[in-house]
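Novice: Sequence below, structure please.
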Amino acid sequence: MGILQIVVVIAILLLLVKPVGTYLYHVFSNEPNRTDRIFGGFERGIFKLSGLKKHGGMSWKRYALSFLTTNIVLVAFGYLFLRLQGGLPLNPSGIGEMEQTLSFNTVISFITNTNLQHYSGETGVSYFSQMAVMTMLMFTSAASGFSVAVAFVRGITGRSSVGNFFQDFVKAHTRVFLPLALLVTLVMVGLHVPQTLKPMLEVTTLEGQTQQIAIGPIASLESIKHLGTNGGGFFGANSAHPFENPSPLTNVLEILSMWLLPASLPYMYGKFAKNKRQGWMLFSAMMTLFVLLLGLNYYAESQGNPAINAMGIDASQGSMEGKEVRFGIAQSALFTTVTTAATTGSVNNMHDTLTPLGGITPLALMMLNNVFGGKGVGLVNMLMYAILGVFLCGLMVGRTPEFLGRKIEAREMKLIAIAILIHPLIILAPTAGAFLTELGKGSITNPGFHGLTQVLYEYTSSAANNGSGFEGLADNTSFWNMTTGVVMLLGRYVSIIAMLAVAGSMIRKKPVPETIGTFRTDNVLFTGILIGTVLIIGALTFLPVIVLGPIAEYLTLR
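Specialist: Got it, this is the predicted structure:
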């Protein structure tokens, strides 16, 4: 039954990929289509109000500068609101201002689409902050990332320019995230997810004691939290909390919400490239890696914890530690895999309690740059590996590599090398550094190999802009707030700028006519090469630290 549940969800996704990918192409192709009649008037009003008169294409540098400037302004507003939230309206619980380093970490976390939460949502921020800071940044960071992904696709597929950032940014809101968020919010409310501005409920328990139960505008945050692959929860328990995720049905809805847009982007890319097989080739590579790692997690959690099994305790239901009974092994394993493959970071079970082998799945997906990724990250990263694969194949046969009819040369490979190397650098260096000081080691709550995995997971999640965590780590300290904040910034912006530069470089190249010697990138052979490239780079880079952490813990438990 567990496998059947997983197969059904994947089948629903497959049925939706083509229509959603086609819709995304119509939104961002800037060609006249039916959506203009629905949204065009509203968007023209926004452009007029904001003073945006020119909608022409930008250079990659201007696009990147517009992206960065917009993000800086949003960060400033978010930081200010968090520091002043104690005196702002919609604060029925009287929550005070957020501490400086925690405010820094929080706004960086949300603008980078990471949503790494070193605070507990129901006690750390007011209703006003949940809406004006958290929810606002969930929309804008997702739209920013989506825009950059589309710009990159335009660049490598030979469009006249990478586009106009502000036009893409507005369209991502008006035609994608706002309509979908409204729809999902209404469905969530219908499935008993709270949406209110009333203060905490005060109830009397069976023992006669008084208990306060936090509520608030949960459904609206929950929708964009997953659609925008953000992951930040209204509650500290995130999607394991019954108010955020009350039933298996809402669980499936949340899985599809965070998976659908990233999974549809390869098909959109195929439409841009005028070669749908290219899109399906990328999707196949993503899905193959996803299924392999999902299988590892599901198998490991189904087998239970070896230490508990050795005690003679019945573990026929698998390892249920840290999991909700209403979801079980299958929906917990699927949620864990999707949330790290799509760089969402929300959790419906505590990753700190995963079995050692089960914990490899979320780690590996983030180390491999999120496979499907969110906000277009997965598509951009997979295309980056595809270009690298073409380059390696060209070296082996002594031919100048080409991708989509354009030569791959030294400039592109240097930029791709930067994007690839920055990822392990900002994971492994801070992880090692954390063990050199008591500021880092003092937050580890588990001894031995699991403690190493806690630290490794924190920086991996930050670098991948994922946001999930091994919550056993006591991470709300100045050391962790500042170091993870810097890692999140580097993980988001270095690779984005590098890949926009690649797009700008590719646009300037003249198309090369296809010949009998052209290496095809839309067949099964190249899909295998792409998967191999991703796995080899990931294995060479991260296998030693995986052995020191979860694999060593697994062998010790046995």
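
Novice: going forward, measure contacts and count neighbours with C-alpha atoms only.
Specialist: Fine.

Novice: Ala552 versus the most centrally placed residue in the chain, what's the distance?
Specialist: The chain has Thr343 as the residue nearest its centroid, 2.0 Å off, counting by C-alpha atoms, centre = their mean. Thr343 sits 26 Å away from Ala552, going by C-alpha to C-alpha, to the nearest Å.

Novice: Tell me who's in contact with Thr353.
Specialist: When contacts are counted by C-alpha atoms under 8 Å, 6 or more residues apart in numbering, Thr353 touches Glu321, Gly322.

Novice: Let's see this one next, to set against the first:
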Amino acid sequence: MSSTLAGWLQVLALVAALVLCYRPLGDYIARILTTSRHLRAERGIYRVIGVDGDADQRWPVYLRSVLAFSAVSVLFLYGLIRLQTFLLLNLGVPQMEGHQAWNTAISFVTNTNWQSYAGESAMGHLVQMAGLAVQNFVSAAVGIAIVAALIRGFTRNRTDRLGNFWVDLVRINLRLLLPIAIVFALVLAANGVIQNFHGFHEVAGLAGDVQKIPGGPVASQEVIKELGTNGGGFFNANSAHPFENPTGFTNWLEVFLILLIPFALPRTFGRMVGDNRQGYAIAAVMAIFWVASTALLTLAESRHSGAALQAAGAAMEGKEQRFGIAASTLFASSTTLTSTGAVNSFHDSFTPFGGGITMFNMMLGEIAPGGTGSGLYGMLILAIVAVFVAGLMVGRTPEYLGKKLGGREMKFASLY
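Specialist: Just a heads-up that it's a prediction; the model follows:
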């Protein structure tokens, strides 16, 4: 089978899987965000944190809750990183400098997950689990909670209540992210992604040099890294490392997890506003951008001119031989369009045109399909601006989903 055919089969299988999940997952997320029923575990958490699960918040209160939770998360993660030398499972790694710990804490709390360090040599297992992995869950949940509040703003009338941030945060984690993460962490572990608490092992290379390679709870962190569109690798090589991404199947599965929730949320929007056509329209725009990016990026990396590249059959420098061009560009397109930050090949090694496409994807502003929550609310802001301009052009009062758009709404959209 040619590599080109194999690549297109991967894309087709991915599209089919996302289409199959679009309706049931989108409907399920809508039920999570609209039901008045609380699970017993959720009620217990509400009692611990002192929250009335049946109380709605005005938008200033919802906003302050988001900011307060994020601020406390930054301080908690910063303290955990700075104290890791005194914690269990620290592997004896040296203490991280204060400025680097501050950078890391802010990066993971904001769902940026940019790393200025090599993961395996700077973080112990406890900090990876209790710090970074936890933030991978809650930062993704915050993104979904924010878009849920925005959708409620469209659907509710004669009220200034947008739901309860703490309820949204708990439900999204317990009912959505955790169940999916548990299932697919087992799938990843069954297919070769490591999951243990081992320390460093000395491994002799082919040239006789010795390298220290740690074990770790990788599968459990890898799954939420992709599912929550977080990024940040357990190892410095990220998803090019065979302990994080050992086979072609795990590579495909990680791309699927990256796109799963962002592509399902338009269905959630359609259900919550009572018009599924709105969801289909947004999903279609997202899909057009993603398909175009993937096709152009694959073409750029497989058809680049130059004697060395033509002899090799493609631009393979910086790409993992186990995956090849198609799987590398599929991953690159998906991760840059969702602002995930995970990589299975290195974008600075791409061809000039291919690297330009990845940069263009990043500069789109997370809309195709964007991150968990951020993609959908980015698209909705663009829809508001487009409807406002179109209304002015035809001389009608701009209106979207029954809500009139005036100067106040456009000021907020412009600020965004």
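
Novice: what TM-score do we get after superposing?
Specialist: Structural agreement between the two chains, given as a TM-score (TM-score structural alignment, normalised by the length of the second structure), stands at 0.95; 408 aligned residues with a C-alpha RMSD of 1.5 Å.

Novice: So what does the residue nearest to the centre of the first structure match up with in the second structure?
Specialist: The equivalent of Thr343 of the first structure in the second structure is Ser339 (alignment by TM-score structural alignment).

Novice: need the contact list for its match.
Specialist: Thr112, Thr229, Asn230, Met362, Glu366, Gly370, Gly371.

Novice: Confirm that Val385 of the second structure sits in a helix.
Specialist: Yes - applying DSSP: H, G, I helix; E, B strand; the rest coil, one finds Val385 of the second structure inside a helix.

Novice: Distance check, the aligned partner of it in the first structure against Ala151 of the first structure.
Specialist: With TM-score structural alignment defining the correspondence, Val385 of the second structure maps onto Leu388 in the first structure. From Leu388 of the first structure across to Ala151 of the first structure, the span is 19 Å (C-alpha to C-alpha).

Novice: more crowded one of the two?
Specialist: Ala151 (27 against 22; other C-alpha atoms under 10 Å).

Novice: In three-state terms, label that one for me.
Specialist: Relying on three-state DSSP, one would call Ala151 of the first structure helix.

Novice: any idea how far the counterpart of it in the second structure is from Gly279 of the second structure?
Specialist: When the second structure is aligned by TM-score structural alignment, Ala151 of the first structure is paired with Ala149. For Ala149 of the second structure, the distance to Gly279 of the second structure equals 17 Å [C-alpha to C-alpha].

Novice: One more: Glu254 of the second structure?
Specialist: 24 Å.

Novice: the longest helix in the first structure is where?
Specialist: Using DSSP state H, we find that the single longest helix of the first structure is helix 478-507.

Novice: ugh, wrong one, I meant the second structure
Specialist: Per DSSP H, the second structure has its longest helix at helix 3-34.

Novice: And the next helix or strand past it?
Specialist: Counting by DSSP states H and E, the next helix or strand C-terminal to helix 3-34 of the second structure is helix 40-49.

Novice: tell me what that following helix is packed against?
Specialist: Helices and strands touching helix 40-49 of the second structure, by 3 or more C-alpha pairs under 8 Å, 6 or more residues apart in numbering; DSSP states H and E, are helix 165-171.

Novice: Tell me roughly how far the helix it packs on lies from the first structure on average.
Specialist: Taking mean C-alpha distance after the TM-score superposition for the first structure, the mean distance separating helix 165-171 of the second structure from the aligned residues in the first structure is 0.3 Å.

Novice: And for stretch 285-300 of the second structure?
Specialist: So stretch 285-300 of the second structure averages 1.2 Å relative to the first structure (mean C-alpha distance after the TM-score superposition for the first structure).

Novice: sorry, back to before: identify the spatial nearest neighbour of the match of Ala151 of the first structure, chain neighbours not counted.
Specialist: Spatial nearest neighbour of Ala149 of the second structure, chain neighbours left out: Leu162 (5.3 Å); criterion: C-alpha to C-alpha, 6 or more residues apart in numbering.

Novice: swap in Thr361 of the first structure?
Specialist: Leu293 (5.4 Å).

Novice: how about Gly26 of the second structure, what's its match in the first structure?
Specialist: When the first structure is aligned by TM-score structural alignment, Gly26 of the second structure is paired with Gly21.

Novice: Glu399 of the second structure - nearest residue in space that isn't next to it in sequence?
Specialist: Nearest residue to Glu399 of the second structure in three dimensions, chain neighbours excluded: Leu405, at 5.5 Å (C-alpha to C-alpha, 6+ apart).

Novice: so what corresponds to the one you found in the first structure?
Specialist: Aligned counterpart of Leu405 of the second structure in the first structure: Ile408 (TM-score structural alignment).

Novice: OK, contacts around its match?
Specialist: Counted by C-alpha under 8 Å, 6+ apart, Ile408 of the first structure has contacts Ile387, Phe391, Thr400, Pro401, Glu402.

Novice: Next one: it from Ser505 of the first structure, what distance?
Specialist: Distance of Ile408 of the first structure to Ser505 of the first structure, given as C-alpha to C-alpha: 10 Å.

Novice: So Leu259 of the second structure sits against Ile367, correct?
Specialist: No - using C-alpha atoms under 8 Å, Leu259 of the second structure is not in contact with Ile367; the gap is 11.9 Å.

Novice: what about the spatially closest residue to Leu25 of the second structure that is not a sequence neighbour, distance to Val170 of the second structure?
Specialist: Spatial nearest neighbour of Leu25 of the second structure, chain neighbours left out: Ala264 (6.2 Å); criterion: C-alpha to C-alpha, 6+ apart. According to C-alpha to C-alpha, Ala264 of the second structure stands 20 Å off from Val170 of the second structure.
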